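*Asks:* can't give you the sequence, but here's the structure:
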């Protein structure tokens, strides 16, 4: 019988990989996963103790329970964003890197093939969601990371007032992907306006509406330059 274990989960996905040739994809993976490893190590989470699952330019990192979940937000995101920004200053256009990041936590099941369970499925829906893709696409070129955390992770970690984590910098958005309909919290490090506690509390009463990194978000709809992504128009950004 599969054994349940509680784990924090972080997933990354490279923006624009579908536009890269094979050589650029290999180089992008090498740099991205290397920077991710360094960000974990610099945040006090030994890479060798984490489990990883890789598919193309995506990676899911499964974090042992003895390490504080808050470290996945601070200082890890800052280390990752800085590392990618440093790379981009020297890189050719074909290997400029910006990433979408999703964070969640929950009980996974361990079987003969590794880990599985609804938390991993939920994480995948967050990572591939329209609000997260749109936020990074609309953010300035200097923004190298866009983050979406689950409502559960926000309540348990982000909203608890840990040093280095400002809950006011996270904006509630509605995620509707396949069978998933949920609220999540969006943040573009270094490019997110401060939101009041009143605006966060209002998300409990109505669909969230706000502006993050140049993206206007209303419920599941995201407006960029007047174009509507999601909602009834189903004008989704090109897949990447």
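*Replies:* Here it is on my side, so go on. Not measured: the values here are computed from a predicted model.

*Asks:* alpha carbons only for contacts and neighbour counts from here, please
*Replies:* Will do.

*Asks:* gap between residue 156 and residue 219?
*Replies:* Distance of residue 156 to residue 219, given as Cα to Cα, to the nearest Å: 23 Å.

*Asks:* Look at these two and report which has more neighbours.
*Replies:* More neighbours sit around residue 219 than around the other of residue 156 and residue 219, counting by other Cα atoms under 10 Å; the figures are 21 against 13.

*Asks:* Please verify my assumption that that one contacts residue 207.
*Replies:* Yes - in terms of Cα atoms under 8 Å, residue 219 counts as a neighbour of residue 207; the distance is 4.7 Å.

*Asks:* Return the residues in contact with the residue positioned nearest the centre of the chain.
*Replies:* The residue at the geometric middle of the chain, judged as the C-alpha nearest the mean C-alpha position with Cα atoms, centre = their mean, is residue 101 (2.2 Å). Listed by Cα atoms under 8 Å, 6 or more residues apart in numbering, the contact set of residue 101 reads 10, 11, 12, 13, 127, 145, 146, 147, 148.

*Asks:* this is the other structure I want to compare:
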């Protein structure tokens, strides 16, 4: 029994986790779903190549309306964030220009890291589950839906936000991120941070920008989520992270 436990434990791997979902995929026609399924792969792979990711070093799991990507842990997080987000936004701008409304896509994208295990064609792990819950939170969906012309909403977990974004490293602006809390079905509270590249945050004022700390939104007992508490101000030009190469840090929860 001890030998079996050891063998199972040795299969856990630390990976960067990227999750992408297409907004409203199930409401599209069969032909649109066919096109968008291919397009989201092309868009994500182009963005990751721009970030310097060797596509042969990552594993991909199809999700129907999107994809799960597991990247090697030795990547620089700041470079990955900056180039992936910029590259993906550029690709979506071009995609929007070339397609009619019926074939355009808007994405919910999240990044995190943690321990994962492969089981056949599937990958499991708490870090994957938590990122999936954040990316699919009602607050994230409503935020994207409420901004006409937005191409994507980008989400990071609380640990990554505090380790990287709120550290005020060169080129990082925490004010473009908005906090939200999610209560899971197990009554655990997850905090996430979202941004819409190229679009202003709510409550823009002339007084300046907040530092993105934010009070904890009230969460009704037993609720499956809570309204997002927008407390940042300023103009959101997307995450701009440069000058710092963070490696060897566990950015998962």
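*Replies:* All right, it came through fine. Please read all numbers here as calculations on a predicted model, not as lab measurements.

*Asks:* coming back round to it: residues bridging contact with residue 219 and residue 207 of the first structure, i.e. touching both?
*Replies:* 173, 174.

*Asks:* and residue 202 of the first structure, what is it in contact with?
*Replies:* Contacts of residue 202 of the first structure were listed using Cα under 8 Å, 6+ apart, and they are residue 208.

*Asks:* and what of the one 5 residues further on?
*Replies:* With contact taken as Cα under 8 Å, 6+ apart, residue 207 of the first structure is in contact with 173, 174, 218, 219.

*Asks:* Show me what the first one aligns to in the second structure.
*Replies:* Which is residue 173 of the first structure. When the second structure is aligned by TM-score structural alignment, residue 173 of the first structure is paired with residue 180.

*Asks:* what about that match, helix or strand, and which?
*Replies:* Under the criterion of DSSP states H and E, residue 180 of the second structure resides in strand 178-183.

*Asks:* Residues contacting the helix or strand just after that strand, please?
*Replies:* Once strand 178-183 of the second structure ends, the next helix or strand along the chain (criterion: DSSP H and E) is strand 189-195. Where contact means Cα under 8 Å, 6+ apart, the residues beyond strand 189-195 of the second structure that reach it are 130, 134, 140, 153-158, 161, 176-184, 201, 236, 238-239.

*Asks:* Give me the mean deviation of strand 189-195 of the second structure from the first structure.
*Replies:* Strand 189-195 of the second structure: mean distance to aligned residues in the first structure after superposition is 1.1 Å, counting by mean Cα distance after the TM-score superposition for the first structure.

*Asks:* Helices of the first structure, start to end?
*Replies:* Ranges of helices within the first structure are 22-42, 76-90, 118-127, 130-138, 151-156, 197-202, based on DSSP state H.

*Asks:* Same list, those helices, but as TSV with distance to residue 187 of the first structure please.
*Replies:* Below are these laid out as TSV (distance: least, Cα to Cα, whole Å):
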stretch	distance to residue 187 of the first structure
helix 22-42	18
helix 76-90	11
helix 118-127	13
helix 130-138	9
helix 151-156	11
helix 197-202	13
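
*Asks:* longest strand in the second structure, by residue count?
*Replies:* strand 107-119 (DSSP state E).

*Asks:* angle of that one against helix 77-98?
*Replies:* Here strand 107-119 of the second structure runs at an angle of 130 degrees relative to helix 77-98 (axes from the mean of the first three to the mean of the last three Cα atoms, to 10 degrees).

*Asks:* List the buried residues of strand 107-119 of the second structure.
*Replies:* Under the neighbour-count criterion of 16 or more other Cα atoms under 10 Å, strand 107-119 of the second structure has 107, 108, 109, 110, 111, 112, 113, 114, 115, 116, 117 buried.

*Asks:* Just put these in a markdown table and tack on distance to residue 147 of the second structure.
*Replies:* Conversion of these to a markdown table gives the following (distance: Cα to Cα, whole Å):
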| residue | distance to residue 147 of the second structure |
| --- | --- |
| 107 | 13 |
| 108 | 13 |
| 109 | 16 |
| 110 | 18 |
| 111 | 21 |
| 112 | 25 |
| 113 | 28 |
| 114 | 31 |
| 115 | 34 |
| 116 | 34 |
| 117 | 37 |
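
*Asks:* Kindly provide the distance from the aligned partner of residue 36 of the first structure in the second structure to residue 177 of the second structure.
*Replies:* Under the alignment (TM-score structural alignment), residue 36 of the first structure maps onto residue 44 of the second structure. Going from residue 44 of the second structure to residue 177 of the second structure by Cα to Cα gives 22 Å.

*Asks:* Please consider this matter closed, and thank you.
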